[in-house]
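**Q** For reference, the sequence and a predicted model appear below.
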Amino acid sequence: QFPVALGVSASGEPLEMLQEFPNYVAEANPAIAAIGVTSLLIMFLWPLVGARVKFLKPIPAPMVVLLVAIPMGMGFDLLHEHSYHLQNHEYQLGEQYLVRMPDRPFGMFDDITFPNFHALQEFKAWKWVMMFFIIGSLESLLSAKAIDLLDPWKRKTNLDRDMVAVGVGNLVAASVGGLPMISEIVRSKANIDNGARTRFADMWHGIFLLLCVALFPTVLHRIPLAALAAMLVYTGYRLAHPSEFVHVYRIGREQLAIFVTTLVAVLATDLLIGIAIGIALKMIIHVVNGVPLKALFKPYIEVEEIDDKTCRIVASESAVFSNWIPLRRQIEQIGLVQHRNLIVDVSNANLVDHTTIEKLEEMQRDFEQEGLKLEIVGLDTLVPLSDSSHAARRRGLASVRRITIVADSSLEEWLEQELVGRGATGFTAEACVGAGRRDIATGQITKHPQVRIEVIVLPQVAESILAFLNSEVKPQHRVTVCVETVQVVRVGEFEPDNGDSGH
């Protein structure tokens, strides 16, 4: 959309266009670029203005863009073909820089075209039918899943209904000469940003567009394309904000590798190929992390009866994105359909990936809505690949820290409280006697009653405890502190609860 915002004609693959960006800037039409840049600045700065001036906050930034861009277009007389000179360059202006619309109310009905079914006798027609079907379906599903992740209320789209709606809509549109459509993430993101909460936002969006095109086409025709391009650039920036990269990295470095690879592949090829490359990389990473090839697509699960109201599902080998659907169906069938509480045990899995952990948490909310309980057990026996609660987990020994403190016995209770308050999930304390350097300096050994306290904690908790010991204990008391790296089988036993880190 940058070339459109600058008034430059461009075509090609995204990466090719990115390489040509300096040329787009050099060849920009100054008048159109002024509209595009002004619109882009409004999109970025208006939220800051709304935060400072409360009565302006309800006015959406796109509305302000139109209120500014349309008069600018009228000032540049874009309704009429003409040229102007600037620094010895001649630039053209005209209606090609405005939204194309009918020249009278209800003029859109002039463009109705009925289908010619004789075209279906040709093979290439079916080729395009299948291409539109596959691309439209997949892109609609991908957009719907992306919006589910952005939804502040974490609701789930009914994908079957979405596909039927897209199919019916395309059938009706094609019967009157319209173009195929898909579920669009950019418009959905714009709805979310402006406070939309239900599907009625989409419905009213479509109704208002239809009414405006039918009743006020000459007014819409005055909207500069550069202004619309600036809105899309801003929305795209929000979707690929740098904070998204940081968030993905915190979940796991392998997630960032998949994210960046998919992004570059989409830009270099197209959406479908890019997604396929990202999926292939994720599968390779899963195999490297110990997932058997036989368990990539088939979950190995056992169902155990606990009582009349509760069942246990034991997942072996792996619980990953590529075998999630069969696992989910089993969970839904036993839990939601049969209305039973469910325990999902993943302690025997070689790998539980980030996607499955998130999906299981979503299903816990579904069970709660039905008055049921879904309990996930066994994650504490697996090693997380990062500090995030949503990080992928694999079988293996986890590295933790063992901190040993030897101090005067009078400090025992205070130290124990501080250690637990800073995230230790337990401790071992035993009385002892000892002598330090000062106690043996005179040649006579003077023993003192002391206490030896040992804790095993996660690395980040160890840093907090050591900072406390260095700043508050050692300057005032004689203590000895030792830190070792040890490996444990069940790392989850040393993960502090949310309420444990009170300092």
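**A** Nice, I can see it. Residues are numbered from 1 along each chain as shown.

**Q** rest of the way, CA atoms for contacts and neighbours
**A** Will do.

**Q** isn't there a strand covering Ile313?
**A** Yes: counting by DSSP: H, G, I helix; E, B strand; the rest coil, Ile313 is located in a strand.

**Q** which element is Ile277 on?
**A** Following DSSP states H and E, one finds Ile277 within helix 271-288.

**Q** Quick check: which helices or strands does that helix pack against?
**A** Contact here means 3 or more CA pairs under 8 Å, 6 or more residues apart in numbering; DSSP states H and E; on that basis helix 271-288 packs against helix 123-150, helix 253-268.

**Q** Which residues in the helix or strand where Glu413 lies does the neighbour count mark as buried?
**A** Taking DSSP H and E as the definition, one finds Glu413 inside helix 412-421. Judged by neighbour count using 16 or more other CA atoms under 10 Å, the buried positions of helix 412-421 are Glu412, Leu415, Glu416, Glu418, Leu419, Val420, Gly421.

**Q** Over to stretch 63-71?
**A** Of the residues in stretch 63-71, those buried under the neighbour-count criterion (16+ other CA under 10 Å) are Val65, Leu66, Val68, Ala69, Ile70.

**Q** The structure to be compared is supplied as follows:
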Amino acid sequence: MFKTLKNDLPASVVVFFVALPLCLGIALASGAPLFSGLIAGIIGGIVVGGLSGSKIGVSGPAAGLAAIVLTAIGALGGYQNFLLAVVLGGIIQIVFGILKAGVIGYYFPSSVIKGMLTGIGIIIILKQIPHFFGYDADPEGDFAFFQVDGQNTFSEIFMAFNNISLGSTLIAVIGLGVLLLWDKVLTKKSKIFQIIQGPLVAVILGILFFVFTKDNETFKISAKHLVSVPIPEDAASFLAQFSFPNFGAITNPEIWITAFTIALVASLETLLCVEATDKLDPDKNVTPTNRELLAQGTGNIISGLIGGLPITQVIVRSSANIQSGGKSKMSTIIHGFLLLISVILIPKLLNMVPLSVLAAILFIVGFKLAKPALFKKMYDLGWKQSVPFFVTVFGIVFTDLLMGIGLGLAVGIVVILLKSYQNSHFLHIEDNSNGKHRIKMTLAEEVTFFNKGAILKELDSLPRDTYLELNLLNTRYLDNDIIEILEDFSIKAKERNIDIKLVSKRGIVENPTSYIDFFNERPKSNISLS
């Protein structure tokens, strides 16, 4: 890991600045103490980053769980009861990992994963527009279309245009200019600009702008447009920010329902982010998913024990890590230590960072996830790839992350069923022979109950006086449902003067009377014709 420290250290700084406002914003959107988001970010970086098998994935509090957390805190009777659910959820995640449930992540189509990345990129840009102009009514980390403040993504943007803060906007434009200059020009000129990252320079300029304009009525940035890290007065007040679960509520069934919900949603979101992060990784590393569930479960147990929010792997931070050149898990771990050190030693300095500068950084992250060229590329791949992709993108933008992915997956399944319906067989019509239509039907390599409709339709549409050759030479698996269709059709065939020739590796049979007996000695079971 230390061999790539020259890449990982500057990347960790960028991830730190991306993670800081998101940790606070997600806590605010969840109705939890602000410090709970920082705890989750620290544990996600140091503990989960250390245990995970992912080289570039970054974990922390998840926007996708904000609504669940907000509801659960009230329903369970307090934050300490909720923390018990987080701990139990972590234990359930470890059980998932032991049971090898991580394989679920591989069953999501590539088009849906690409749609997820693109949708998140778009929603990052849309959500950061108000912050860019200094309108911060909605907390960072609220990525749902319908927001906690009663507005939606687009109404918030329109309101921002009517409430522009001149100082915040000016330093955001300057910061965005620095980031583009760094990315497009300076990093290609000298290695020093690869070590010192543009986002760090933009943040420093933001702090200096705040300091030098705080007495200027036109350009000053008010406190509500700045990062807001809790500032403890002494060691005792710092330690007082930690909370501990109420283990006395462990017999409450609502606690267990919430715990299972957290474990299920957090695991699913993590596995999806792992799949997406591996696709973004220029080195094409493959993350062991079961190990990831074990790491996430351990992180959630520790986070819950000391007052933190639930943790998942997060694509926003992970993509920022990749785009900044992170090569190993050291960037994730260092970003966790940066969060810890900064909230202890320099909270007052952090509270001088304008949120609009951090919005400019996230603009770049969002644009790289949702490049316009990707839309054309997916369209050119054909409707089987483009339809699930676009449905996932629009679903994420107009609902939320998990709903958008669910819609994309549902459409992907429909596409699979439709293609399975179409590709179950090949039909070849030959010249008439002895006054009969001669038709050859060749079944696919694997024929399941998904293909029932297509095959049944073809058989029922055969004209009277037909000679049907049913070819199964290439068929390796034939579902029992298909065998029953053939059994039923053999009765209708006699009535319609249809002769059947069955060809398979087991032999050739004219007008078979029992397909089940021919295919398998044990009736009413699926067969293999290998």
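**A** Perfect, I can see it now. What you are looking at is a predicted structure, and each value in this text was computed from that prediction instead of being measured.

**Q** What does the TM-score come to for these two?
**A** Remark: TM-score between the superposed chains equals 0.53 [TM-score structural alignment, normalised by the length of the first structure]; 297 aligned residues with a CA RMSD of 3.3 Å.

**Q** quick revisit: out of the helices and strands packed on helix 271-288 of the first structure, the one nearest Trp324 of the first structure is which?
**A** Ranking those by distance to Trp324 of the first structure, with CA to CA as the measure, places helix 123-150 first at 15.0 Å.

**Q** Run the chain-centre distance for that closest one.
**A** 21 Å (CA atoms, centre = their mean, to the nearest Å).

**Q** Which other helices and strands does that helix contact?
**A** The contact analysis (3+ CA pairs under 8 Å, 6+ apart) places helix 123-150 of the first structure against helix 159-175, helix 185-193, helix 271-288.

**Q** Which residue range of the second structure does the second one align onto?
**A** Counterpart in the second structure of helix 185-193 of the first structure, with TM-score structural alignment as the criterion, is residues 315-323.

**Q** Any chance you could list what contacts the matching stretch?
**A** By CA atoms under 8 Å, 6 or more residues apart in numbering, the surrounding residues in contact with stretch 315-323 of the second structure are 11-12, 14-15, 18-19, 56-59, 117, 120, 273, 276-277, 280-281, 331, 365, 369.

**Q** Show me how to select, in PyMOL, the buried members of those.
**A** Typed into PyMOL, the next command selects the buried ones out of these (criterion: 16+ other CA under 10 Å):
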select buried, resi 11+12+14+15+18+19+56+57+58+59+117+120+273+276+277+280+281+331+365+369
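
**Q** count of residues packed around Glu430 of the first structure?
**A** A total of 12 residues lie near Glu430 of the first structure under the criterion other CA atoms under 10 Å.

**Q** If you could redo that for Ser9 of the first structure, that was the one I meant.
**A** Applying other CA under 10 Å, we find 10 other residues in the vicinity of Ser9 of the first structure.

**Q** Could you do Ile68 of the second structure as well?
**A** 15.

**Q** And it, which helix or strand is it part of?
**A** Secondary structure assigned from DSSP H and E places Ile68 of the second structure in helix 66-75.

**Q** Find me the equivalent region of that helix in the first structure.
**A** For helix 66-75 of the second structure, no matching stretch turns up in the first structure, with TM-score structural alignment as the criterion.

**Q** same thing with stretch 366-384 of the second structure?
**A** Stretch 366-384 of the second structure corresponds to residues 236-254 in the first structure, going by TM-score structural alignment.

**Q** Give me the buried positions along that stretch.
**A** Neighbour-count burial for stretch 236-254 of the first structure, counted by 16+ other CA under 10 Å, picks out Arg238, Val248, Tyr249, Arg250, Ile251, Gly252, Glu254.

**Q** can you list the residues you listed in TSV and add distance to Leu360 of the first structure and secondary structure?
**A** Putting these into TSV (distance: CA to CA, whole Å; DSSP: H, G, I helix; E, B strand; the rest coil) gives the following:
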residue	distance to Leu360 of the first structure	secondary structure
Arg238	28	helix
Val248	19	helix
Tyr249	21	helix
Arg250	20	helix
Ile251	16	helix
Gly252	18	coil
Glu254	20	helix
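
**Q** picking up where we left off before, will you turn the helices and strands packed on helix 123-150 of the first structure into a markdown table that also has mean neighbour count?
**A** Compiled in a markdown table, these are given as follows (neighbours: other CA atoms under 10 Å):
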| stretch | mean neighbour count |
| --- | --- |
| helix 159-175 | 15 |
| helix 185-193 | 17 |
| helix 271-288 | 17 |
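
**Q** Determine which of the ones you listed approaches Asn116 of the first structure most closely.
**A** Evaluated with CA to CA, these place helix 159-175 nearest to Asn116 of the first structure, the distance being 9.5 Å.

**Q** Tell me roughly how far the closest one lies from the second structure on average.
**A** Overlaying the second structure shows helix 159-175 of the first structure at a mean distance of 1.0 Å from the equivalent residues (mean CA distance after the TM-score superposition for the first structure).

**Q** Pretty sure Lys154 of the first structure sits in a strand.
**A** No: following the definition three-state DSSP, Lys154 of the first structure is coil and is not counted among the residues of a strand.
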